[in-house]
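Asks: this is the structure alone, sequence omitted:
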């Protein structure tokens, strides 16, 4: 019996993500948690003829405890969306507090669950989650993931549009670093099957992968950010974690993890100079079974991109750690 939790289930990412999880044969029980509308979302989804039993909880009546208790996997898309002109950093203060509270719930009620953080800014919210779990004495670095799959999905899609590949999912493109702007580094040189990107299109392609979120915010004209594609990406990663947990072998996908705490991560951490970093990880029943070193094979163009990523990540990580250890006073 697999129990999945979506924390932030009523939002723009949470609803389509919950729909995808409800439809998954890997999920037996789906618990939805949010501050508004969750019983209605749960009732709606419960009419779908798939096996997962759906429940919805609000903060009242011990809702957090009921939702999280016994969870095998907790996916956290909770938070406010990005608005036009708003950077991921602008979201920080609000979303950081939301994530901190939810992770305190994980620590108390489902400390052994796989935890997938989608809430932006991921570069900072994952370190916040780690600090909270450390304080509670339940931190397992192999089970804490920052979901960066949307960057991978965009890379696959955008490259396919250049190369003519009809099925973008046939491409494997490592996208590493972080999950915002210049911290996102696509390694097109390590794509399989190999791809030829015309030199005159390379810079624009890198920029589009790094700032694809802005494209969506602009196109939605103030009505939201990347919700449907993020829900798909979050589900794709969650499904891989669940398949690996069930014993399927050979599953690898990039994710933003605490490198010193995962097998193979120490060597990469020394190279990149930061403790949190997204690299391809081999998944298994224990979570991260191995971090794959693709950094050392980066070409000269990619190494320049990585230098900018390291700088941005250092600041983002420090911000998250500081927030977790000294949160601003509640108003």
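Replies: Right, received. Where do you want to start? Treat the numbers as computed from the prediction; the structure is a model and nothing was measured. Residues are numbered from 1 along each chain as shown.

Asks: only C-alpha atoms for contact and neighbour calcs from this point on.
Replies: Noted.

Asks: for residue 215, see how far away the residue in the chain sticking out farthest from the centre is.
Replies: Note on the chain: the largest C-alpha distance from the chain mean falls to residue 200, namely 31.1 Å (CA atoms, centre = their mean). Separation of residue 200 from residue 215 (CA to CA, to the nearest Å): 21 Å.

Asks: the strands in the stretch 51-200 of the chain, which residues?
Replies: For the stretch 51-200 of the chain, applying DSSP state E, counting those that start in this stretch gives strands covering 53-57, 73-76, 114-117, 144-146, 175-177, 184-186.

Asks: one more to weigh against that first structure:
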């Protein structure tokens, strides 16, 4: 049985850490691509030289071109400029749309059957760009956001209750940004609703911190954005696809009527298996949750309309 081939485009902090996590988990052979001369080759070699110590046999390659990526099973796109303090995800729109479009045009030629996982920001709009550029079927274009947002939500709940993060199942819907919708009603600690365990005002502040999770780290780092948790989120998605685990994970998926959303990529719970998105799960929302999700989808729509003019 031949190993799977996973390409990671962009060898910055997110991309390189993703490549490291995938290699360590032996998800397959990893190709790390970046436009900066020699940089992905250096990082790939460094990751490869960890293998004897960590005990994995994944091969890791670095390249400045796309020939080495040919026939990839999964392509993770992290390319683009990172957020700087005071910069909104929307400021990134024009620059990153051009970068993602160029990357996808290359991948379409070399790996026409690949599953795309988009990490570049603004996430929902960049996933839309990848979908429109690739013309791949919708189940093979996925945005990484909800897994990260849910992980942040779970972290803060675990800190509040002083319990294991493994006991917490969190639910986050909507766009990746200020309008995301962490659903407290469906978030549980060992099966018990978090609403029963944390006072309402305190829970609201945790929800707010989750929404601002990316910005909080940007402001602390001053010269970059989060990469440990985002790369962990990508690794979980890749593992569910490669091993056909069929995990239910919140991902940016193309909705065509689900949750009354049409033609937009927004965060919804999906079943991730060997074919990519195998099912979108529709859960019952109350009036308040539906209104919040609608507002989030409208924000995504505005970005997609802006980006549509650039394509």
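Replies: Received the coordinates, thanks. This one's a predicted model, so the numbers in the text were calculated from it and none came from an experiment.

Asks: now the TM-score, please.
Replies: Remark: TM-score between the superposed chains equals 0.90 [TM-score structural alignment, normalised by the length of structure 2]; 297 aligned residues with a CA RMSD of 1.6 Å.

Asks: tell me which element residue 302 of structure 1 is part of?
Replies: Taking DSSP states H and E as the definition, residue 302 of structure 1 sits inside helix 300-325.

Asks: now do whatever helix or strand residue 205 of structure 2 lives in: everything it contacts.
Replies: Taking DSSP H and E as the definition, one finds residue 205 of structure 2 inside helix 200-211. Contact partners of helix 200-211 of structure 2, identified using CA atoms under 8 Å, 6 or more residues apart in numbering, comprise 149, 152, 153, 156, 157, 177, 178, 179, 180, 182, 195.

Asks: and it, which residues are buried?
Replies: Judged by neighbour count (16 or more other CA atoms under 10 Å), helix 200-211 of structure 2 contains these buried residues: 203, 206, 207, 208, 209, 210, 211.

Asks: residue closest to the middle of structure 1?
Replies: Geometric middle of structure 1 (CA atoms, centre = their mean) lands on residue 147, at 1.3 Å.

Asks: counterpart of that residue over in structure 2?
Replies: Aligned by TM-score structural alignment, residue 147 of structure 1 pairs with residue 144 of structure 2.

Asks: quick check: that match touching residue 253?
Replies: No - when contacts are counted by CA atoms under 8 Å, residue 144 of structure 2 is not listed as touching residue 253 (9.4 Å).

Asks: and what about residue 279 of structure 2, helix, strand or coil?
Replies: strand (DSSP: H, G, I helix; E, B strand; the rest coil).

Asks: quick revisit: and the contacts of helix 200-211 of structure 2 as a markdown table, adding distance to residue 246 of structure 2 and neighbour count?
Replies: Listed next are those as a markdown table, based on distance: CA to CA, whole Å; neighbours: other CA atoms under 10 Å:
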| residue | distance to residue 246 of structure 2 | neighbour count |
| --- | --- | --- |
| 149 | 20 | 31 |
| 152 | 22 | 22 |
| 153 | 22 | 28 |
| 156 | 26 | 18 |
| 157 | 26 | 26 |
| 177 | 26 | 25 |
| 178 | 29 | 18 |
| 179 | 27 | 20 |
| 180 | 24 | 27 |
| 182 | 22 | 26 |
| 195 | 28 | 15 |
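
Asks: before we move on, back to that, how close does the residue nearest to the centre of structure 1 sit to residue 278 of structure 1?
Replies: Distance, residue 147 of structure 1 to residue 278 of structure 1, using CA to CA: 9 Å.

Asks: OK, contacts around residue 177 of structure 2?
Replies: Residue 177 of structure 2 neighbours (CA under 8 Å, 6+ apart): 89, 211, 212.

Asks: again, only this time at 6 Å
Replies: Contact analysis of residue 177 of structure 2 by CA atoms under 6 Å, 6 or more residues apart in numbering lists nothing.
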